[in-house]
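no letters, just coordinates:
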């Protein structure tokens, strides 16, 4: 009756009128658990306010105040006290010296503080005890321990870092699953980059990361055999993550070792096309193979002897959500266009979903540029003498291709 059935207005009335947003306070001398007393002292020192209204703060980790606030919020998050959550910054930057947090204090967090007090009497000791308990789980994987180590470094838990590194080394030595090793590697390389900002010692992290890289490169050629589409997609995501992390690290030995492994994958014909296509694309981006060689490999992948879904998987791995390659390299676009035009109905129908997913991942501008290139006849279409064409079926195929590429008709 009051809100005409509008639940949004009803929630607004309930939040502001029935519940309210004002927070009360208790005297400083009120008995409380030691963990809450430590939290109050740090909040007062850092000049933070416990407010019910949501607000966003940008922290500069190059300053003592910003680093201390970040340390406090990371420790609270580790203990399950969700006062703040990391969010995307409105300031455009790619460095590691800035963090953006959204803060909102809720009354029920007082209960979370009492629950977290079983781990210790101060935020640092409690966070260290909890992170070590997580890492000591007998079923902990390499990725789980690496994530715990990353959280410990972000929260500057110096008392737990060395033990976590030793735990990571022991778990990694017993784990023979390549996907587990590769999932942990990007995180280790990422947290090693925090050394300059947070003053952490990255030598031990680099040693563990190099060990994981060597074992990943040794096991990857055997792990890519006999994969179905879903397993190949999952492994491709791990390959992308490792490649991106190594590119950011910019270490000649590590990059060379990784690219050599990708070269062995690109030369095999018994591996899922999505993996081979991705290996060729990454090698092309790293300038280990040229544009002419990548075109030759694409032409070979689209040759007779492979099924249409296999060819589509190769293209999906090669393009991988980035259509600028087809915008600038008309030879590759011509190869794909000629292959697509040559598919009969029995081949086109099972290939269409994968191609649609491939081109759908492109930016709108990329799809339009590719569609215009095809429409204006930039790619040349090879024809054979005496071949007959069904214009009606051709029009249907062109309409489907235009819809895939996002071309306005």
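That came in fine, so what should we check first? Remember, predicted model here, so these are calculated numbers, not experimental data.

CA only for contacts and neighbour counts going forward, please
Will do.

next helix or strand past the helix or strand harbouring residue 166?
Assigned by DSSP states H and E, residue 166 belongs to helix 158-174. Counting by DSSP H and E, the element after helix 158-174 in chain order, helix or strand, is helix 178-192.

pull the distance from that next one to the chain's centre.
12 Å (C-alpha atoms, centre = their mean, to the nearest Å).

same deal with stretch 326-341?
29 Å.

give the buried residues for that stretch.
326-327, 330-340 (16 or more other C-alpha atoms under 10 Å).

mind listing which of the residues you listed are in strands?
With DSSP state E as the criterion, strands contain none of those.

returning to that earlier point: what's the helix holding residue 166 in contact with?
For helix 158-174, the external contacting residues (C-alpha atoms under 8 Å, 6 or more residues apart in numbering) are 128-129, 131-132, 135-136, 140-142, 145-146, 148-149, 152-153, 181, 204-205, 208, 212.

am I right that residue 144 sits in a helix?
Yes. Counting by DSSP: H, G, I helix; E, B strand; the rest coil, residue 144 falls inside a helix.

want to compare, so here's the second one:
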């Protein structure tokens, strides 16, 4: 036959070198690559220096962009190197796998297609999706193809073991679900290798055997006893039809495909059989483009079916000419130094010697990843697993992110995002990056808006981090990490608009119309502020009016107010027009004030806790509004509620504390109210709940108000012994909520005898003062002794 078929292992540097060597020695007229034929027009971009791997072909259904698939390439991928060779030498390239249009046709399945063995076929589905039963792996085919061929395994006759004829193999149906395997990996395992690429390097390339002929023979032997995958049969029928077509046009043809397909392409199959298999199958409309990829997503642990365990190591093997081991260890030393771990050149030299010694002991011609990893961990990491994991993440897997040319055709939404990333100096990266924004700066404010808008479009490039500066209004802290799958999200987002702002606006407006709860709408109100979506305010406010009018649950109403208050308070900071929102917020607060008295009656402990938390949120929100009339209305409502007899202790105590902090109650009145639940005859559980409500929010009040601390101290000392066991868990929960510094300060106050009234100068009765120490020690988690300190 005129064609030369090169069966490769996807993402294998040894395969990549072998393919380039063969193409150079036997230049073809046309190059056929296993991949989606709809992407043929994108091959020319490989010549553009802006297309830098790792990259991937992204294919998606035009009418349903969520149905998409990736075909990733690394610099060490044999397909990528073959395409680059062809482009440089003016050889036509044609993808000849089954068209992706068949996969997205009506009835072909629904939902997104992740980079897995059923997608990303150029990346290796042919190999990794192949199902081999246990009987096939233990049978004579594998032994004949791998173990009994010294050219492939390099094994001695002692390793050539035939299966036991009496061995009982369970039927496949009785086994767990068959896992996808890599046939080349199985050949390597049969030869005693745990790394297929290392097997290829050591046994095939270094020994100079006829690589592709030997691999084709091995794959033929394996497929003789392996179950056929219907999807593979369909794909291979299409491949053969393309190959027949090219034979009529050219004499010299090169084919680069997964080794698993080689036997199918060389097999004699009638044209009518392939035609019948392909005839009448529907097609969908698809589009393709190049997108950046990452080595993290190329790794097998990410779920990518054709992934490799060590893409960073493979990159190093392929791009480094001499001194592979030493250069790798130098890079590892740089990683450790960047994290403050002292690593000298002596460490590198000693680790290199150890790696070479390990390779010699194991009978390998060169040190591989296993040897350099063990050497680095022993010599450079001092056996610390975390340091070894750091090297693995940075170097073995790698943090490389590819790029695509700026002038490559793309959807308007993607072009708009790219332009904004460039103008805002926010370059996507495959590594986490912390970003501290000062919203008073124009550029930082625009960055914040972009990140929030992308969040609306389900592209969480940035995640909000807890600020280290408290509740500041001008600061935002983000953690950025770009993921390749965001490309699909952007394709899906294109249905909402041609720019990030217009798409986010349309998406928020649609969510407002579809919202069924008040909480959903209030979240959108704040989102409009954060993302500066002024055009989305009218539909959102209309939905807010509707949901607020229909919702009579006071807890829902209280939960809605904080977000509205933040929007009103910080609208000026973000230069956002929030006109019309103040009226809605005032109306909601009025409804809350009217509904609270009836909602506060006959509360269970859980309901009391929910009411307390809701009132806390509203109280903070009212403080943000800076509206005296609303503040007075709210304080009047909670003042009336706090004085109501029969109110559950938790909200009663909390409201008393809020009124004290707001200046509506003085110290004398608070002490009077505190004595009421602490008097003899009051159920201890009610008293404990009252104290918990009053003290929730921190223990600084007890530290600075000696009179209140004295009241609590006296009440604890007066609790009857038979009631103390029921009160202790509640009080321990209250004091356990304080910061450790606050608990320590309270303990020092009590232990030092300074809990007495500031107006009393009399000496402390040591016996009397020691009485509550045991109780307070149990509450504070410390052992209190004497009257002058702790032990």
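Looks like it came in fine. Small disclaimer: the values here were computed from a predicted structure and weren't measured.

any idea what the TM-score comes out to?
Here the TM-score for the pair of chains, by TM-score structural alignment, normalised by the length of structure 1, is 0.89; 395 aligned residues with a C-alpha RMSD of 2.4 Å.

the corresponding residue of structure 2 for residue 279 of structure 1 and residue 565 of structure 2, how far apart?
Aligned counterpart of residue 279 of structure 1 in structure 2: residue 655 (TM-score structural alignment). Distance of residue 655 of structure 2 to residue 565 of structure 2, computed by C-alpha to C-alpha, to the nearest Å: 20 Å.

then residue 429 of structure 2?
Taking C-alpha to C-alpha, one finds residue 429 of structure 2 at 36 Å from residue 565 of structure 2.

the more surrounded of those two?
Each of residue 429 of structure 2 and residue 565 has its neighbours counted (other C-alpha atoms under 10 Å); residue 565 has more, 24 against 17.

break down structure 1 into its strands, ranges please.
Going by DSSP E, structure 1 shows strands at 55-60, 84-86, 98-103.

what is the equivalent residue in structure 1 for residue 725 of structure 2?
Using TM-score structural alignment, residue 725 of structure 2 pairs with residue 349 in structure 1.

show me how to select, in PyMOL, the buried members of the contacts of helix 158-174 of structure 1.
Buried subset of the contacts of helix 158-174 of structure 1, written as a PyMOL selection, criterion 16+ other C-alpha under 10 Å:
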select buried, resi 128+129+131+132+135+136+141+142+145+146+148+149+152+153+181+205+208+212
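
residue 22 of structure 1 -> structure 2?
In structure 2, residue 22 of structure 1 lands on residue 400 (TM-score structural alignment).

I meant to write residue 266 of structure 1 there.
Correspondence of residue 266 of structure 1 to structure 2, assessed by TM-score structural alignment: residue 642.

longest strand anywhere in structure 2?
From DSSP E, the single longest strand across structure 2 is strand 64-73.

what about residue 599 of structure 2, distance to residue 655 of structure 2?
15 Å.

so which of these two has more stuff around it?
Shown here are residue 599 of structure 2 and residue 655; by other C-alpha under 10 Å, residue 655 has more neighbours (26 against 16).

show me what contacts that one?
With C-alpha under 8 Å, 6+ apart, residue 655 of structure 2 has these contacts: 638-639, 642, 693-694.

isn't residue 414 of structure 2 right next to residue 490, touching?
Yes. Between residue 414 of structure 2 and residue 490 there is a contact under C-alpha atoms under 8 Å: 6.7 Å.

onto which residues of structure 1 does the host helix or strand of residue 215 of structure 2 map?
For residue 215 of structure 2, the host element (DSSP H and E) is helix 211-224. Aligned using TM-score structural alignment, helix 211-224 of structure 2 spans no residues in structure 1.

and if you look at stretch 318-331 of structure 2?
Counting by TM-score structural alignment, stretch 318-331 of structure 2 has no counterpart in structure 1.

that stretch: end-to-end distance?
15 Å.

just how off-centre is it within its chain?
On the basis of C-alpha atoms, centre = their mean, stretch 318-331 of structure 2 sits 31 Å off its chain's mean C-alpha point.

can you give me the distance of residue 418 of structure 2 to residue 715 of structure 2?
66 Å.

thinking again about what came up before, among the strands of structure 1, which is nearest residue 118 of structure 1?
Nearest to residue 118 of structure 1 among these is strand 84-86; the distance by C-alpha to C-alpha comes to 21.3 Å.

list of residues touching that closest one?
73, 77, 99-104.

now for residue 7 of structure 1, how many residues are close by?
Neighbours of residue 7 of structure 1 (other C-alpha under 10 Å): 10.

gap between it and residue 1 of structure 1?
Applying C-alpha to C-alpha to residue 7 of structure 1 and residue 1 of structure 1 gives a distance of 11 Å.

find residues that contact each of these two.
In contact with both residue 7 of structure 1 and residue 1: no residue, using C-alpha under 8 Å, 6+ apart.

which one in structure 2 is aligned with residue 323 of structure 1?
For residue 323 of structure 1, the residue aligned by TM-score structural alignment is residue 699.

and for that match, the neighbour number?
By the other C-alpha under 10 Å criterion, the neighbourhood of residue 699 of structure 2 contains 20 residues.

which residues touch it?
735, 738-739, 742-743, 746 are the contacts of residue 699 of structure 2 under C-alpha under 8 Å, 6+ apart.

and if we set it to 10 Å?
Residue 699 of structure 2 sits next to 734-735, 737-743, 745-746 when contact means C-alpha atoms under 10 Å, 6 or more residues apart in numbering.

most neighbours among the residues you listed, please name it.
Busiest of those [other C-alpha under 10 Å] is residue 746, holding 25 neighbours.

now that residue. Nearest residue, chain neighbours left out?
residue 703 (5.5 Å; C-alpha to C-alpha, 6 or more residues apart in numbering).
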